[in-house]
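[1] sequence plus the predicted model coming up.
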Amino acid sequence: MENLPSNLSEQIKNLIEKYPETENVFNQLIDLVDEGTLKEAKRVKISNEINFADYTVILQLPSLSVQSPFRSKSNLIFACPKSDTSKPILAIAKTNEKPQLILDKLNDENVLYAVILPIPEKKDFKNLAIFYKENMGGVHKNEPLLIQYNESLISESLKLILQKMTFPTYFQRQCSMLGFKLNLFTESKDFYVVAHKGSKEGFLYFLEDQILFGFKKPILLFEKSQIESINYSSVTRLTFSITLSYKEADKTAKIEFSMIDQAEFDKIDNYVKAKGFTDKSLTEELKAKSNMKNNETSGALREAALQIPGGEKIVGESNIEVQGDSDDEDVDGTYQFNGNESEDDGSPPNTDEETEEKGDDAKEDDLNQEAIKIDN
């Protein structure tokens, strides 16, 4: 949707907000538009086209599902030149057709990051993602290459070669021979969560030195060196959001990923600390914003927040003030990060003589009524 004109994109987003069930229809329509764009892209001539007769094919994986920068069932080809005047290439091409895309600069300067990632909803399938600066001819806007493949089928077809190693290890060695590093997803240290970027659902991968969001266009990659801080916000009993502040050219940009399950909080928080990313959730700037949004929040909300994993880190006593009985029916149970950490148990303090004179039963009843409003 990001590739659409801004006014059209805004109209579609408004319709999705009003009629959520239409989101899938719009996504299918956009995919069809992409396929139409592919037909135009096929007419683009690749400058410096290669002649495969001058190369020795060292690996060819047939009929893979190319997802980006175009959609196609094509072959992935690794080839080395027969003479010293040329360089190894990675090509995407259909059988007996000219290549649709060629990477001829397979070095660390041009290949920014390459990785094999699991696809959560498809057990046997993997995604190969390659980010690079430019391809031969600069076609397809130099968008990253994303290929989906069935690892079980490939492993079966290469079983004679793979007797002493797995396909990912074998493929990693082939990439190294061509001149670039292929990273492998390691379950012991890498993980992913379901997240939303706007209305678009995807998977947010937390990798060794990168954070990646995919797999609908645009596929986003953030290098560790780019990331300035990670903030938590929009915390509810079930979900929370994170905002990445990162360097983009000569300025700092921000992007939010929302609707992350609360069960993932500790994993992400441990990752943020382990990688040394700055957590600005408790800075004075965000604290002031949180105070403005929470100045009518009851003590019962604080009590609910403390039931969330990590809630004691992000809810401050001074930011959630007791308002006594409230006629506000619009409390929705969400809150943003405040500033000061507190060791108290979340119970609202007595604020005047009338409150002090209430019996134990009345206090309990007041808190229950506030909790009911928040839950609703």
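    Good, I have the coordinates. What you see is a predicted model; the values in this text were computed from it and never measured.

[2] please count neighbours and contacts with C-alpha atoms only from this point.
    Will do.

[3] what are the buried residues along the longest strand that the chain contains?
    With DSSP state E setting the assignment, residue counts place strand 55-68 as the longest strand in the chain. By 16 or more other CA atoms under 10 Å, the buried positions in strand 55-68 come out as 55, 57, 62, 64-68.

[4] what's the farthest-apart pair in those?
    Spatial extent of these (CA to CA) is set by the pair Tyr55 and Gln67 at 26.2 Å.

[5] what about versus this one:
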Amino acid sequence: MSGPGVLAPFAGDEALQARIRAYIESHPEAAGLIRDIASYIDSLGSPPAKRKKTEAADELVKVEYEPSLPAMPAVTIRDVSFTMPLRKKYTIIISNRSLQVVQPTDHSKVELDIPLRSVAFAACLGVPERATPLWNFVVFRSNSDLYGAANKDAATEPLVFSVPETFAKTASGPLFDAMETQIKLEIEARPDVKPENSDSSSDISDEDDEDVLTYKRLLLRAFANAGVEVALPDPEVFHASKTSRHSKTEPEYHVSCHRGSKEGVLYFFNSGVFFGFKKPLLFFPIDKIEAITYSSITRVTFNLTVAVLVSRPGSSDEHEEEFEFSMIDQSEFGTIDSYVRMFKLSDRSMAEERRAKKELKQDRDDTAVNNGDSELAKASRELAALGDSDEDPEDESDDENFEDEDSDDGGSPSGSEDDSDDSGSGEEAEEASDDED
């Protein structure tokens, strides 16, 4: 029978308490597990008070980070494929205070120990051009170089690791147990669902995302509980013109481009612009962007240049640098233009205002309306004014030559075998790690 100690963390939700009580009465063997879950939740300092919907059927519980609490391992995940800073499979252990990367056979051998309060930027991004869904988690540490200096020390490189969109079968720990039990309780509470008694993993079907504790869902909750905000693509902020290969109704959220001779992708967030997954990874915080301009506009492609204020690690002095991304498809003209206009990134005079608004944590929706034409829109009209005349042969030959020059490199974000600096797909990481194992 459930006692007051088991139900205490759920005070204020009588319906949930009744469901837990009924579940324990019908499943006495689960009493110990639910008691441990209640103790764990209680040890976090306060029960989850606020739920935030991040995507359909996926809710994150925000738990305030409490520095005075001891480090408590929340979840352990085995066989995680890393592509940066090391290309190998490791075990990760996430507590309320840190993310540890450890050797699979000996957890006492810690390769990396990252305080989660020091994370500068984190994102969860779908790996482009994958036949099956795969998620890249990107973590920039406070000492990471956001602008990709030549230093490739493992202590300063960001982390990139990949997980499939499947049930988290290699995960364990109190958070995993708590979330799995929560899903089971929600399933049993439905009047039309009567699951049979069986192992935990077999109770959950991969056919219904709401009923699956996926790696992505588990990791997002673990980061949220530690106070780390993980950026997710937001269609209200930016989405590409093409649709996802995994869904006819879901758009893609990346734009293909080149950085020098390497092919990569750009993601646009309300917090900034990210380039991956070729080394070096780049992240431009929105408050550091001075302007975004366009050049080499043809009927097929255009180039984008991001001017940002740069301060290298260990120095407080800032100076402006420009980063150019080329060979962006003309079909993304409008999508990128909408983002630039939303944050007024074509106007250098607005840079100080953007920084001030970040410091004051004001809602950027107030700046979304810009009645003036952007530089990109003007260029598009000028291009249209040329009528139906043929494209400049020189521009066309330049594009062809560029593609020919890259054919040997082939740098595809889907994880081709072209480049040792590729930090892209989990598929390539898995091949590398399998060879190494």
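    Alright, I've got the coordinates. Fair warning: this is a prediction, and the values are worked out from it, not measured in the lab.

[6] so which bit of the second structure is stretch 356-365 of the first structure matched to?
    Stretch 356-365 of the first structure lines up with nothing in the second structure when matched by TM-score structural alignment.

[7] quick one: end-to-end distance for that stretch.
    Criterion CA to CA, to the nearest Å; first-to-last residue distance in stretch 356-365 of the first structure is 15 Å.

[8] and the residue nearest the centre of the second structure?
    The centroid of the second structure falls nearest to Cys124 when counting by CA atoms, centre = their mean (1.5 Å).

[9] now check it against the first structure: what is it aligned to?
    Matched by TM-score structural alignment, Cys124 of the second structure corresponds to Ile116 in the first structure.

[10] so how far is Gln11 of the first structure from the closest residue to its match other than its chain neighbours?
    Of all residues not flanking Ile116 of the first structure in the chain, Leu128 sits nearest, at 4.6 Å (CA to CA, 6 or more residues apart in numbering). From Leu128 of the first structure over to Gln11 of the first structure the distance is 34 Å, taken as CA to CA.

[11] more crowded one of the two?
    A direct count of neighbours by other CA atoms under 10 Å for Leu128 of the first structure and Gln11 places Leu128 higher, at 19 against 11.

[12] from memory that one sits against Ile119, does it?
    No - using CA atoms under 8 Å, Leu128 of the first structure is not in contact with Ile119, being 10.3 Å away.

[13] packing partners for the longest helix anywhere in the first structure?
    In the first structure, taking DSSP state H as the definition, the longest helix is helix 23-42. Helix 23-42 of the first structure is packed against no helix or strand, with contacts defined by 3 or more CA pairs under 8 Å, 6 or more residues apart in numbering; DSSP states H and E.

[14] cutoff 10 Å now
    On a contact count with 3 or more CA pairs under 10 Å, 6 or more residues apart in numbering; DSSP states H and E, helix 23-42 of the first structure meets helix 6-18.

[15] returning to what we had before: as a markdown table, the buried residues of strand 55-68 of the first structure with distance to Ser225 of the first structure would be great.
    What follows is those, written out as a markdown table (distance: CA to CA, whole Å):
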| residue | distance to Ser225 of the first structure |
| --- | --- |
| Tyr55 | 37 |
| Val57 | 36 |
| Pro62 | 36 |
| Leu64 | 33 |
| Ser65 | 32 |
| Val66 | 29 |
| Gln67 | 27 |
| Ser68 | 25 |
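
[16] out of these, which is nearest to Asn24 of the first structure?
    Using CA to CA, Gln67 is the member of these that sits closest to Asn24 of the first structure, with 17.9 Å.

[17] give the equivalent position in the second structure for the closest one.
    By TM-score structural alignment, Gln67 of the first structure lines up with Thr83.

[18] ok, back up a step: buried ones in the longest helix of the first structure?
    Within helix 23-42 of the first structure, the residues that qualify as buried are 23, 26, 31, 34, 38, counting by 16+ other CA under 10 Å.
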